[in-house]
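K.L.:
Using only what follows, build the 3D model:
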Amino acid sequence: MGLAEHELRSVSRVRSPPRAAGRSGPRLYGRVRTPVNSKDAESAEKRLNFRCGIVLPHLTRRHAATQWTRAPTPGNAMSAERAVAAARRPFVGETRRRIASGARKGSMNFVAIDFETANYQPDSACAVGLVKVVGGEIVDQAVHLIRPPTREFVFTHIHGLKWKDVANADDFGTLWPRLEPMLDGAAFFAAHNAPFDSGVLRACCARYGIRAPSLPFRCTVQISRRVWSIYPTRLSDVCAKLRIALNHHEALSDAMACAKIVLAAART
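P.N.:
Reported below is the predicted structural model:
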């Protein structure tokens, strides 16, 4: 099929309308209906490449817009690059306004969080870093090793941690109640690739019978794409672009970088 359902839930037919007499060359149209709560609109946009052209979603926050766009051809006045930028511009502006508005209202209170895991199980957290921001200022930070439920370590090559490093650490069930006060007054979590960190948090809470925090997550991958159009969007790429110091896959360094990305976006 070429398009995953989770990337673009509602793509209607792609068709070629009748050609005018005397005209030649491909004329490809695509009708794209972008879901209001699209988790990765930018990724969907990149994948909307068909044989003869590009279908561009026109993104807005409050409604799912439908945009018909002709495939770029040599005769088109607008290049493919300019067309992509034009389609993305309203969504970028909305993202900037939302972040900046939150800062002006004094709601720039959040906690940046980063988990490292021992293996493929989401409840195998072996380290966590948290950075608390109040009124747009970093006011607190914490980093802890966590003893996962099993000794299996698969991702040592990524973060350098082994079982012997965490064997005497607290498990998540013991540690998390001591960290929860850092969430007081926070409006949201910030994380790079937020679905991963939110999944780890929920899985660890479920494992130890703890009620998961109700704070929403904001993803600095999406913020970086929408505000600065950074691709690729690995944390190291974003930090290099924004000149943020990073010791990648060290939990506190990653969480600090996420906090600084959100703050930088609010100032943009």
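
K.L.:
C-alpha only now, for contacts and for neighbours.
P.N.:
OK.

K.L.:
Break down this protein into its strands, ranges please.
P.N.:
Listed in chain order, the strands of the chain (DSSP state E) span residues 10-15, 29-33, 49-50, 53-54, 66-68, 110-117, 125-134, 137-145, 188-191, 217-219.

K.L.:
what number of residues lie near residue 120?
P.N.:
As a burial measure, residue 120 scores 12 neighbours (other CA atoms under 10 Å).

K.L.:
Now do it against residue 199, distance only.
P.N.:
In this structure, residue 120 lies at 12 Å from residue 199, with CA to CA, to the nearest Å as the measure.

K.L.:
which residue packs closest to residue 233, ignoring adjacent ones?
P.N.:
Counting by CA to CA, 6 or more residues apart in numbering, the nearest residue to residue 233 once its immediate chain neighbours are dropped is residue 221, at 6.0 Å.

K.L.:
Sorry, slip of the keys, the one I care about is residue 153.
P.N.:
In space, residue 153 is closest to residue 118, 4.7 Å off (CA to CA, 6+ apart).

K.L.:
Quick check: which of the strands of the chain is buried the most?
P.N.:
The highest average neighbour count among these, using mean count of other CA atoms under 10 Å, belongs to strand 110-117 at a mean of 29.

K.L.:
any idea of the angle it forms with strand 125-134?
P.N.:
What separates the directions of strand 110-117 and strand 125-134 is an angle of 170 degrees, with axes from the mean of the first three to the mean of the last three CA atoms, to 10 degrees.

K.L.:
quick one more, to check against the first:
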Amino acid sequence: MSSFSSLDFVAVDMETANAQRASVCAVGVALVRAGEVVATEKILVQPPTGLDSFSALNRGIHGICAEDVKGAPAWDEVAGQLEALGSQLPLVAHNAAFDRGAYEAACAETGRAAQPIEWLDLLELARRLRPDSRQHTLPVLAEAYGVTLENHHDAEQDARACAEVLVEIAKEQGVQRLGELWPQGGQAETPAGAAVEAEVAEAEAPAGSGAAEGGQAVEAEAQAETAAPTGQDRGNSAFTPSALRRSRFNDDGPRPWEQPAPPREARTPAPHGNGAAPQQRGDAPAPQHQDRTSEGVRVAKKFGGAVMMLVALFGVMMTAAGVGQVVEDLTSGDSSDVALGVGMTAVFALISIWLATTALRWMRD
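P.N.:
Have a look, this model is predicted:
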């Protein structure tokens, strides 16, 4: 993917209607060209049939309900837009395992074949670059890099914050290519056929041809970057989702992503002696850091979240018992303790909601 050699990418954030990962109800995207966020969009989605119930916990997190997604596109249409983007640019997400898992689960639920898209994880990158930091949540990273994030779990704002944090990290590290931040590449799975062909080609390659193949690889990469489609070409294709193409810009003017990209200079392969092949991007292993403190904090938060969820369930039971007692008092005509019962029941209900919401947030971070 030629954009892996530049700071062109799409930041993605997904929200779900309930605990089922396939129940995608919103997708936020932020398009980045040459290290600049040029467009953002929030696309509401009708969750797949059977998974379209909105839980109170999830509504409390992102504020989306069933009424909001009436008339919204189905997952099949939105998935096609994501795949059009993913065919041209890497997709970056904070905790990409969740967003990629939601994409694949929703595709499986609707009978759609998930495509091998390049996914890059901002959370994994932050843990590598900031091993001494106790937390690597998106709000923490946004604050650390001076990025505004007013409404966490709004899909569009989370996607924009993810994009801006990655741009700031690139500036801090002094890099111009995504490949310098992810030397081993992204999380895209290679189709089985392509993997078999690659293994056969490697097995049949004649001995001693490493240097020639290495030089050809560098030359081919330079030619591919020089021949990469310009912004105008991308704007005329399915490169950008329809929701982005029609938003926030006048129809009579060029969109930011339709501006021609600056021409790249073809790189001349440097000579290598002794038959040694030049080192390719991805050969160097990613730096490994021991982050026992951060890992301990994450485990403690997940355990604490589970305990809080149990306490919240107990609070729900107490709330139900309080409601039953109030009804019994009213039925028997004994109204002396009704006010106290209503007050205690309301307190238990509010505490239960707060505990459950906090527990879910802790277990997701």
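
K.L.:
re earlier: which residues sit in contact with the corresponding residue of the second structure for the residue nearest to residue 233 of the first structure?
P.N.:
When the two structures are superposed using TM-score structural alignment, residue 221 of the first structure falls opposite residue 123 in the second structure. Contact criterion CA atoms under 8 Å, 6 or more residues apart in numbering gives 93-96, 136-137 as the residues in contact with residue 123 of the second structure.

K.L.:
related to what we said a few turns ago, count of neighbours near the counterpart of the residue nearest to residue 153 of the first structure in the second structure?
P.N.:
In the second structure, the residue equivalent to residue 118 of the first structure is residue 17, according to TM-score structural alignment. As a burial measure, the neighbour count of residue 17 of the second structure was computed by other CA under 10 Å and equals 28.

K.L.:
Residue 17 of the second structure and residue 59 touch, don't they?
P.N.:
Yes: between residue 17 of the second structure and residue 59 there is a contact at 7.3 Å, judged by CA atoms under 8 Å.

K.L.:
before we move on, back to that, go through the strands of the first structure and name the closest to residue 151 of the first structure.
P.N.:
Each of these was scored for nearness to residue 151 of the first structure using CA to CA, and the closest is strand 125-134 (10.5 Å).

K.L.:
residues in contact with the closest one?
P.N.:
Strand 125-134 of the first structure is contacted from outside by 108-118, 138-148, 161, 166, 172, 182-183, 186, 200, 204, 251-256, 259, using CA under 8 Å, 6+ apart.

K.L.:
returning to that earlier point: any common contacting residues for residue 17 and residue 59 of the second structure?
P.N.:
Each of residue 65 lies in contact with both residue 17 of the second structure and residue 59 under the rule CA under 8 Å, 6+ apart.

K.L.:
So in the second structure, which helix runs the longest?
P.N.:
In the second structure, with assignment by DSSP state H, the single longest helix is helix 292-332.

K.L.:
Show the subsequent helix or strand relative to that one.
P.N.:
The first helix or strand that comes after helix 292-332 of the second structure along the chain, using DSSP states H and E, is helix 338-364.

K.L.:
What are the buried residues along that following helix?
P.N.:
For helix 338-364 of the second structure, the buried set under the neighbour-count rule, 16 or more other CA atoms under 10 Å, comprises 338, 341-342, 345, 348-349, 351-353, 355-363.

K.L.:
Alignment lookup: residue 231 of the first structure to the second structure.
P.N.:
Under the alignment by TM-score structural alignment, residue 231 of the first structure pairs with residue 134 in the second structure.

K.L.:
Now do the helices for the stretch 1-150 of the first structure: every range, in order, please.
P.N.:
41-47, 80-104 (DSSP state H, counting those that start in this stretch).

K.L.:
want to throw these into TSV with mean neighbour count?
P.N.:
Written out in TSV, the entries for these read as follows (neighbours: other CA atoms under 10 Å):
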stretch	mean neighbour count
helix 41-47	17
helix 80-104	16
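
K.L.:
Including distance to residue 133 of the first structure, could those helices go into a markdown table?
P.N.:
Supplementary listing: those in a markdown table, determined by distance: least, CA to CA, whole Å:
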| stretch | distance to residue 133 of the first structure |
| --- | --- |
| helix 41-47 | 27 |
| helix 80-104 | 11 |
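
K.L.:
For residue 54 of the first structure, which of these is the nearest?
P.N.:
Distances from residue 54 of the first structure to each of the helices of the stretch 1-150 of the first structure were compared using CA to CA; the minimum, 7.8 Å, belongs to helix 80-104.

K.L.:
Off-centre distance for that closest one?
P.N.:
Using CA atoms, centre = their mean, to the nearest Å, the distance from the centre of helix 80-104 of the first structure to the centre of the chain it belongs to is 15 Å.

K.L.:
for it, packing partners?
P.N.:
Using 3 or more CA pairs under 8 Å, 6 or more residues apart in numbering; DSSP states H and E as the contact criterion, the secondary-structure elements in contact with helix 80-104 of the first structure are helix 220-228, helix 251-267.

K.L.:
Pull the contacting residues for the residue positioned nearest the centre of the second structure.
P.N.:
Taking CA atoms, centre = their mean as the criterion, residue 93 is the residue nearest the geometric centre of the second structure, at 2.5 Å. Contact criterion CA under 8 Å, 6+ apart gives 11-13, 99, 119-123, 159, 162 as the residues in contact with residue 93 of the second structure.

K.L.:
Could I get those residues in TSV, plus columns for distance to residue 204 of the second structure?
P.N.:
Formatted as TSV, the entries for the contacts of residue 93 of the second structure read as follows, by distance: CA to CA, whole Å:
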residue	distance to residue 204 of the second structure
11	40
12	40
13	43
99	39
119	31
120	32
121	35
122	38
123	39
159	44
162	43
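
K.L.:
Name the nearest of those relative to residue 80 of the second structure.
P.N.:
Comparing the contacts of residue 93 of the second structure against residue 80 of the second structure with CA to CA places residue 12 closest, at 14.2 Å.
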